[in-house]
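In: the sequence isn't on hand, but the structure is:
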């Protein structure tokens, strides 16, 4: 009974703090600074601390203890270069609020994820600053944070774009602006806070840069050489700030090729990465593709860079085929076929509207056949 009351107090306390946080932010607006912002940052920290304590204490065997073998990699980037086996992980869109959905997914699959992914964009908003509390929460659970960092340059509302007129799009030739140092103050703050976090971070910056349709940092707005120059500029700035705990993940889109044109070079990239998502027949441009067709056919091109490979978005929709079989086929002979793959992350998004006009559900926890298929094949990745 005491445990139940204690948990109830924790939950109610977190809810109360969260309500105060949201109300305060709404009242003071996006640009509040100084003591007011510090106060609400402190409240935010308290919510994350309560969340971390609750998740850890409610489990018979601590999640962090189960990942104790990963501890050297949490504090030493070099240890990831010789990592054994494959690091599993996930992104869940609901984990923007709480990491509990990630833990629930782990429980469904009867595993523990060494990697937990979050997404954030460049910009002036609070949520676009370095996500220190989320990073601390992830590392407290014993996992390595993976941050997909998207350079949406139009999200800056302050001095970074003050030289542009109202009609100018900062994303047009935006990578040149990065090289010219227009965003260095923002980048420097990120580098300092990343360094001070004290944990290893996988940073997937400007992913799918070779896709000419989806993201503004793609070739519709920039030359491949601009991307290479911008990548080097950011990495060099982080190095100057001694942010040596960063694993830089270069992640092109498999379908659009031209990898060499966008590759910054071996000295500037630590891991390569890519998404592997089967959209099935959900749209006129898609069809039911196997994992082999999506990823396997392009694997030699990625392997040629001689870097560890991260499959950063892994999943299949249920439209157009048997996705329990899709997962089983993907895992069959995986390590023998793809020895350079060192990370695989489930894309567990329940409301994905980033590619089609309709909302797509990549979640698997409500599909017993898929869960059984994955659970029975995960041992192949040990």
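Out: Cool, got the structure. From a predicted model like this one, the values you see are computed outputs, not experimental measurements. Residues are numbered from 1 along each chain as shown.
In: every contact and neighbour count from this point should use C-alpha atoms.
Out: OK.
In: need the contact partners of stretch 77-89.
Out: Stretch 77-89 has contacts (CA atoms under 8 Å, 6 or more residues apart in numbering) with 72-73, 112-117, 200, 244-247, 308, 341-346, 381-382.
In: thought residue 329 was touching residue 289?
Out: No - judged on CA atoms under 8 Å, residue 329 makes no contact with residue 289 at a distance of 11.6 Å.
In: out of the contacts of stretch 77-89, which end up buried?
Out: 73, 112-117, 200, 244-247, 308, 341-346, 381 (16 or more other CA atoms under 10 Å).
In: quick one: residues contacting the nearest residue to residue 237 once chain neighbours are set aside.
Out: Leaving aside its chain neighbours, residue 237 sits nearest to residue 188 (7.0 Å; criterion: CA to CA, 6 or more residues apart in numbering). By CA under 8 Å, 6+ apart, the contact list for residue 188 reads 237, 238, 241.
In: tell me the SS of residue 188?
Out: helix (DSSP: H, G, I helix; E, B strand; the rest coil).
In: ok, it to residue 198 distance?
Out: Per CA to CA, to the nearest Å, residue 188 is found 16 Å from residue 198.
In: please identify the buried residues of the longest helix seen in the chain?
Out: For the chain, the helix that runs over the most residues, judged by DSSP state H, is helix 2-28. For helix 2-28, burial by neighbour count (16+ other CA under 10 Å) applies to 10, 11, 14, 17, 18, 21, 25.
In: for the stretch 151-300 of the chain, which segments count as helices?
Out: 174-179, 184-197, 224-240, 259-262, 291-294, 299-303 (DSSP state H, counting those that start in this stretch).
In: off-centre distance for the fourth one?
Out: Think helix 259-262. Its chain's C-alpha centre and that of helix 259-262 lie 22 Å apart, by CA atoms, centre = their mean, to the nearest Å.
In: who are the packing partners of it?
Out: When contacts are defined as 3 or more CA pairs under 8 Å, 6 or more residues apart in numbering; DSSP states H and E, helix 259-262 packs onto helix 224-240.
In: before we move on, what about the fifth one?
Out: In this structure, helix 291-294 packs against strand 271-278, helix 323-331, with contacts taken as 3+ CA pairs under 8 Å, 6+ apart.
In: quick one, the last one and strand 271-278 angle?
Out: In terms of direction (axes from the mean of the first three to the mean of the last three CA atoms, to 10 degrees), helix 323-331 departs from strand 271-278 by 150 degrees.
In: ok, and here's another one to check against it:
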């Protein structure tokens, strides 16, 4: 993340979103005394006055979490500082759900089904579409970090790097800055694959890096420092000969090293074989925290074991800050509630 003068001083004056501070433990039911739902000193930050704050549901059978302190008015003119959210004390539990954020109807059903309310909600935004200010507010008001996967379907990365979409990007950056709520953003995810029009078959690593840096710089100039930048390649398994380092924009342009990786019937069977090679390669050029920006398990006999692998792997790696479960039907049914054994896992 690009350094900003006076950030430390603003951090002492600025408080962040309570549910984001109460990031969820992955191993046990959370009751009122569980630190996973406590307001931690390093992240304790009431939301702006008038913002609805969800405290989250405990696991099935657990007591409800204690309510956070009442929100206080925030200083005016102080940009939102996302620094406390970058390395949380506990891991984020995220989801991508159908209809979110245009509608939040799927959130309550999903939260009830798994016994936890996600505190990251990922959604997908077309490059030339407007910024969904109302939708991002809905996610924030539900107590979650909005995560926008920005998809340049109609513009090449080369054209973005050359500045052809600067006016559009400036408009989005200004809207994000004006909103002044925390938001995670990825650009052209899975760029090392060949299944998207911005992938390796259509764009060079130089095109990708140039586009990323140009967009990031425009956001900085607009004062949109409330963004967590998530660089999000696919795991290397489908493209083992495509190196990731040439696609990396640099540590000053990235906050989380994201990874997209799914457990499939014919793919790697353990956490380490699925994510390990990618993590090892990324660690040769970056020490940024990892974030699994998309994952799920294909329905079948291995699904419950896959989920066990996911959670045990997350526990074993302190440098992974959380994950997003892709709970949408797309080329396969990835929904956890569709299979009782999976839901139990």
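Out: Noted; the coordinates are in hand. Keep in mind it's a predicted model, so treat the numbers as computed, not measured.
In: highest neighbour count among the contacts of residue 188 of the first structure?
Out: The most crowded member of the contacts of residue 188 of the first structure, judged by other CA atoms under 10 Å, is residue 238 (22 neighbours).
In: could you check how far the closest residue to that residue other than its chain neighbours is from residue 245 of the first structure?
Out: Nearest non-adjacent residue to residue 238 of the first structure, counting by CA to CA, 6+ apart: residue 191, 5.2 Å away. If you measure residue 191 of the first structure against residue 245 of the first structure using CA to CA, the figure is 10 Å.
In: repeat for residue 213 of the first structure
Out: Distance from residue 213 of the first structure to residue 245 of the first structure, counting by CA to CA: 32 Å.
In: just residue 317 of the first structure next, same as before
Out: Distance, residue 317 of the first structure to residue 245 of the first structure, using CA to CA: 35 Å.
In: before we move on, what about residue 50 of the first structure?
Out: Remark: distance between residue 50 of the first structure and residue 245 of the first structure (CA to CA) = 26 Å.
In: residues in contact with the equivalent of residue 108 of the first structure over in the second structure?
Out: Aligned by TM-score structural alignment, residue 108 of the first structure pairs with residue 113 of the second structure. Residue 113 of the second structure makes contact with 337, 343, according to CA under 8 Å, 6+ apart.
In: trace residue 178 of the first structure over to the second structure, please.
Out: In the second structure, the residue matched to residue 178 of the first structure (TM-score structural alignment) is residue 160.
In: am I right that residue 325 of the second structure is in a strand?
Out: Yes - according to three-state DSSP, residue 325 of the second structure belongs to a strand.
In: on the three-state scheme, the residue nearest the centre of the second structure is what?
Out: Against the mean C-alpha coordinate of the second structure, by CA atoms, centre = their mean, the closest residue is residue 147 at 4.8 Å. Secondary structure for residue 147 of the second structure, judged by three-state DSSP, is strand.
In: hmm, residue 125 and it touching each other?
Out: No - Residue 147 of the second structure lies out of contact with residue 125 (CA under 8 Å); the separation is 10.0 Å.
In: which residues touch the nearest residue to residue 319 of the second structure once chain neighbours are set aside?
Out: Of all residues not flanking residue 319 of the second structure in the chain, residue 289 sits nearest, at 5.3 Å (CA to CA, 6+ apart). Contact analysis of residue 289 of the second structure by CA under 8 Å, 6+ apart lists 86, 87, 255, 256, 257, 319, 320, 321.
In: separation between the aligned residue in the first structure for residue 289 of the second structure and residue 98 of the first structure?
Out: Taking TM-score structural alignment, residue 289 of the second structure has residue 308 as its aligned residue in the first structure. Per CA to CA, residue 308 of the first structure is found 29 Å from residue 98 of the first structure.
In: residue 267 of the first structure: neighbouring residues, count only.
Out: Using other CA under 10 Å, residue 267 of the first structure has 7 other residues around it.
In: how about it, what's its match in the second structure?
Out: With TM-score structural alignment as the criterion, residue 267 of the first structure lines up with residue 252 in the second structure.
In: what count of nearby residues applies to the residue mapped onto residue 251 of the first structure from the second structure?
Out: Alignment note (TM-score structural alignment): residue 251 of the first structure maps to residue 232 of the second structure. Residue 232 of the second structure has 27 neighbouring residues, counting by other CA under 10 Å.
In: please list all residues in contact with the residue lying closest to residue 232 of the second structure once chain neighbours are set aside.
Out: Nearest non-adjacent residue to residue 232 of the second structure, counting by CA to CA, 6+ apart: residue 258, 4.1 Å away. For residue 258 of the second structure, the contacting residues are 230, 231, 232, 233, 290, 291, 292, 293, by CA under 8 Å, 6+ apart.
In: just residue 159 of the second structure next, same as before
Out: Each residue near residue 159 of the second structure by CA under 8 Å, 6+ apart is listed here: 165, 211.
In: for residue 181 of the second structure, see how far away it is.
Out: Look at residue 159 of the second structure and residue 181 of the second structure: by CA to CA, they are 29 Å apart.
In: what about the strands in the stretch 1-150 of the second structure?
Out: With DSSP state E, counting those that start in this stretch, the ranges of strands along the stretch 1-150 of the second structure come out as 92-96, 120-126, 145-151.
In: the second one vs the first structure, average offset?
Out: What that stands for is strand 120-126 of the second structure. Compared with the first structure after the fit, strand 120-126 of the second structure shows a mean deviation of 0.8 Å (mean CA distance after the TM-score superposition for the first structure).
In: same deal with the last one?
Out: In the superposition with the first structure, the aligned residues lie an average of 0.5 Å away from strand 145-151 of the second structure, counting by mean CA distance after the TM-score superposition for the first structure.
In: again, but for the shortest one
Out: Mean deviation of strand 92-96 of the second structure from its aligned counterpart in the first structure after superposition (mean CA distance after the TM-score superposition for the first structure): 0.5 Å.
In: where does that strand end up in the first structure?
Out: Under TM-score structural alignment, the counterpart of strand 92-96 of the second structure in the first structure spans residues 87-91.
In: ok, residue 271 of the first structure - contacts?
Out: Taking CA under 8 Å, 6+ apart as the criterion, residue 271 of the first structure is in contact with 247, 248, 249, 250, 307, 308, 309, 310.
In: rerun that using 10 Å as the cut-off
Out: Residue 271 of the first structure is in contact with 80-81, 202-204, 247-251, 305-310, 341-343, counting by CA atoms under 10 Å, 6 or more residues apart in numbering.
In: I am finished for the moment; much appreciated.
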